[in-house]
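With the sequence up front, the predicted model follows.
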Amino acid sequence: MGKAIEITDANFEQIIASDKPVLVDFWAEWCGPCKMIGPIVEELAGDFEGKAVVGKLDVQENAQIPMKFGVRNIPTLLVFKNGQLVDKQVGVVPKNVLAQKLNNAIAKEVV
């Protein structure tokens, strides 16, 4: 079963360069809503195994990437394809909303 991977400032660029869509969950240990969406992100990692990359970036330990993308509120979930930002979600949403964003990214042609 797929599991969300740990994304850091150091490996971020390499991970989002994937030819598969990449969902990045910006979170922190102290964030209550992040704890609510965490299990959903883990489920998506399993659901989209082989079709998309799902990862989590701890904003406490990694400051550069959240700053680069203007992440001020968490949880923030960004979807990348071929290294480009293609979708964004701030706050807790049902699993199907995030699944739809990944499906859209899978179907989307990015040039």
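Noted; the coordinates are in hand. Numbering: from 1, shown residues only.

From now on I want contacts and neighbour counts done on CA atoms only, so please keep to that.
OK.

tell me which element the residue nearest in space to the middle of the chain is part of?
Relative to the mean C-alpha position of the chain, the nearest C-alpha, by CA atoms, centre = their mean, is the one of residue 24, at 1.6 Å. Using DSSP states H and E, residue 24 sits in strand 22-27.

which parts of the longest helix along the chain are buried?
Identified as the longest helix of the chain according to DSSP state H is helix 32-47. Counting neighbours by 16 or more other CA atoms under 10 Å, one finds that the buried residues in helix 32-47 are 34, 37-38, 40-46.

Now tell me what touches that helix from outside.
For helix 32-47, the surrounding residues in contact (CA atoms under 8 Å, 6 or more residues apart in numbering) are 1-4, 25, 27-29, 52-55, 74-75, 91-93, 95, 99.

ok, and here's another one to check against it:
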Amino acid sequence: MVEDKTLDFLIRKKVIELHKSLLKSEGGGKMPTGVIEVDSKEFREILSKYKVVVADFWAEWCMPCRIVSPIIEKLARKYAGRAVFVKVNVDYNQDLAAENGILSIPTIIVYVNGREYERFIGAFPGLEKKLSLLIEQLSS
């Protein structure tokens, strides 16, 4: 069991390192695509760098989070180049969860110019449509 947790930690650490190198190599204002799993430092960097950021605060054990995840991935593909999509695992980033007032998961927060614009809590019918309309409005 301990070995599984260690392996999981090392894999996550490597994924974060790869995302960081991707962000550095993309420079010049080009937006990263897809959904990026971030740590605290990278989260702050992305918020300061891009106009529209959609953050999915989640945990592996959370069933509603698993329902929301494909929606976030679909929207990330649809709005590539117009918004940056990040995932924040609240178990590994408790500081970010506390700073952002995350009391329930999944919580999706849309940031504009580094500030919270709107928040959606839970997996509910119509979430995809509401997020889509909001991103359309903010990124046009």
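Arrived safely, thanks for sending. Since this is a predicted model, take the numbers as computed values, not measurements.

Put one on top of the other, what's the TM-score?
Between these two chains, after superposing, the TM-score reads 0.88 (TM-score structural alignment, normalised by the length of structure 1); 106 aligned residues with a CA RMSD of 1.3 Å.

ok, and the closest non-adjacent residue to residue 84 of structure 2?
If the residues on either side of it in the chain are set aside, residue 84 of structure 2 comes closest to residue 53, at 4.8 Å by CA to CA, 6 or more residues apart in numbering.

Residue 102 of structure 2 too?
Residue nearest to residue 102 of structure 2 in three dimensions, not counting chain neighbours: residue 57, with 7.7 Å by CA to CA, 6+ apart.

Do I have it right that the one you found meets residue 105?
Yes: counting by CA atoms under 8 Å, residue 57 of structure 2 sits close enough to residue 105 to count as a contact (6.4 Å).

where do the helices sit along structure 2?
The residue ranges that make up the helices of structure 2, judged by DSSP H, are 2-26, 40-49, 63-78, 94-99, 127-139.

Can you add distance to residue 118 of structure 2 and give those helices back as JSON lines?
Converted to JSON lines, these look like this (distance: least, CA to CA, whole Å):
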{"stretch": "helix 2-26", "distance to residue 118 of structure 2": "25"}
{"stretch": "helix 40-49", "distance to residue 118 of structure 2": "14"}
{"stretch": "helix 63-78", "distance to residue 118 of structure 2": "15"}
{"stretch": "helix 94-99", "distance to residue 118 of structure 2": "16"}
{"stretch": "helix 127-139", "distance to residue 118 of structure 2": "9"}
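
Please pull up the equivalent of the residue nearest to residue 84 of structure 2 in structure 1.
For residue 53 of structure 2, the equivalent position in structure 1 is taken to be residue 22, counting by TM-score structural alignment.

That match contacts residue 81, doesn't it?
Yes: in this structure, residue 22 of structure 1 sits in contact with residue 81. The criterion is CA under 8 Å, and the distance is 6.3 Å.

Common neighbours of the two, please.
Shared contacts of residue 22 of structure 1 and residue 81, defined by CA under 8 Å, 6+ apart, comprise residue 16.

give me every residue that touches residue 86 of structure 1.
The contact partners of residue 86 of structure 1, by CA under 8 Å, 6+ apart, come to 78-80, 105.
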